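J.: I'd like to go over a predicted model; first the sequence, then the structure.
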Amino acid sequence: MSTIAIRVDDELKEKATELYKELGLDMSTAVKLFLTQSVKTRSIPFEIKDSSADDLLNKRLTDLIMENAETVKTIDLDNSD
């Protein structure tokens, strides 16, 4: 059996320890699960995403649409006249 030593922010460790305790795990078991799943899938076992980048992109797209959109006052969808 090998030992892995990692450095993490105190607050991150505290929050992770709380979460894993709620899930019935300890830190060692949680890390083993992560490593096992990484090897099994040959990947990081979750999506890594920068939500702030997505938010910025969505805002820019919305701004572009609003700048280039024609104003529509009414649309008559009822052709019963």
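T.: Perfect, I can see it now.
J.: drop to CA atoms for contacts and neighbour counts, all remaining ones
T.: Will do.
J.: the host helix or strand of Thr29: which residues count as buried?
T.: For Thr29, the host element (DSSP states H and E) is helix 27-41. Taking 16 or more other CA atoms under 10 Å as the neighbour-count basis, helix 27-41 is seen to contain the buried residues Ala30.
J.: quick one: contacts of that helix?
T.: Contacts made with helix 27-41 from outside it, assessed by CA atoms under 8 Å, 6 or more residues apart in numbering, are listed as 16-17, 20, 44-45.
J.: putting a second one here so we can go through both:
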Amino acid sequence: MANDKKATHLTVRIDPELKKAATAVVNELGMDLNTAITIFLTQMVRDRGLPFTPTTLPIETRLALREADLSERLRTYRTTDEMWRDLDD
């Protein structure tokens, strides 16, 4: 079925290296940058907000928080001595 919607153009100025890197990522996903931007905008409209949570937290903190969410995979200790013995191994 053909798409009868009229198209409009969106002009955005971005760093050429950012565009190159983003294009490489979406190409790995089997799409082009226009499709990825359309998906982003569609999700933003559907959610009535950004499709991600903006943060100023450093990547290390975000990774630690994500790891903490997977607490069933974390090792626990009854004593600090037990922990130190495990760390020394």
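T.: On my side now, so go ahead. Fair warning: this is a prediction, and the values are worked out from it, not measured in the lab.
J.: and of the contacts of helix 27-41 of structure 1, the nearest to Ala53 of structure 1?
T.: Relative to Ala53 of structure 1, the closest of those is Ile44; by CA to CA it sits at 20.1 Å.
J.: trace that closest one over to structure 2, please.
T.: Aligning on TM-score structural alignment places Ile44 of structure 1 opposite Leu50 in structure 2.
J.: so who does that match touch?
T.: By CA under 8 Å, 6+ apart, the contact list for Leu50 of structure 2 reads 43-44.
J.: just say helix, strand or coil for it.
T.: coil (DSSP: H, G, I helix; E, B strand; the rest coil).
J.: against Glu28 of structure 2, how distant is it?
T.: Taken as CA to CA, to the nearest Å, the spacing of Leu50 of structure 2 relative to Glu28 of structure 2 amounts to 23 Å.
J.: tell me which two of the contacts of helix 27-41 of structure 1 sit farthest apart.
T.: Considering CA to CA, no two members of the contacts of helix 27-41 of structure 1 lie farther apart than Thr17 and Ile44, which are separated by 20.6 Å.
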